[in-house]
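Engineer: sequence first, predicted model second:
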Amino acid sequence: MDGTKRAGIKPGLEVDIVLKQDQRTGRTTRGIVKDILTKSPDHPHGIKVRLQDGQVGRVKRVVTAAGSAE
């Protein structure tokens, strides 16, 4: 699943994000979502999130739904 829809992103999900400094290369960083920072329901470049380790970036891919209540 890609990370352009806010409804698909929840705290506790494992995701791949692109950090601001990696936007040119597209290099991704994997982590667990702590906070969702984008307020709109969707974003063409990915929903902006804060990972549990404090890094902030846009979600490119949801890796697993572990920790979700669905």
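Structural biologist: In hand now; what should we look at? Residues are numbered from 1 along each chain as shown.
Engineer: all contacts plus neighbour counts: C-alpha atoms, from now on.
Structural biologist: Noted.
Engineer: what's the neighbour count on the nearest residue to Pro41 once chain neighbours are set aside?
Structural biologist: Spatially, and ignoring its direct neighbours in sequence, Pro41 is nearest to Arg6 (5.0 Å; Cα to Cα, 6 or more residues apart in numbering). Number of residues near Arg6 (other Cα atoms under 10 Å) recorded here: 19.
Engineer: let's bring in a second model and compare:
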Amino acid sequence: MNGQFRKDVIPGILVDIVLKADQKTGKLTRGVVKDILTKSSTHPHGIKVRLTDGKIGRVQKIYTE
């Protein structure tokens, strides 16, 4: 899953996000979702989340089990 749909992003799941500072390089950061920050049901660049370590970025990949 690519993280464009809010219904797929649930607090507690493992995801790869791209941080604002890494958007040009596309470097991914892995972590566990703490909060979902995007209010709309979809976003073309990925749903914005806050990870448990406080980092904020847009979901690029969702890991399911």
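Structural biologist: Great, that's in hand. Bear in mind the structure is a predicted one, so any value in this text is a computation, not a measurement.
Engineer: if we can go back for a sec, check whether the residue nearest to Pro41 of the first structure really touches Leu37, as I assumed.
Structural biologist: No - if you go by Cα atoms under 8 Å, Arg6 of the first structure and Leu37 don't touch, sitting 9.8 Å apart.
Engineer: which neighbours do those two share?
Structural biologist: Shared contacts of Arg6 of the first structure and Leu37 (Cα atoms under 8 Å, 6 or more residues apart in numbering): Ile47.
Engineer: so where does Arg50 of the first structure fall, helix or strand?
Structural biologist: Here Arg50 of the first structure, judged by DSSP states H and E, is contained in strand 48-51.
Engineer: give me the distance from that strand to the chain's centre.
Structural biologist: 6 Å (Cα atoms, centre = their mean, to the nearest Å).
Engineer: please apply the same query to stretch 27-40 of the second structure.
Structural biologist: 3 Å.
Engineer: can you point out the buried residues in it?
Structural biologist: For stretch 27-40 of the second structure, a neighbour-count test (16 or more other Cα atoms under 10 Å) marks Leu28, Thr29, Arg30, Gly31, Val32, Val33, Lys34, Asp35, Ile36 as buried.
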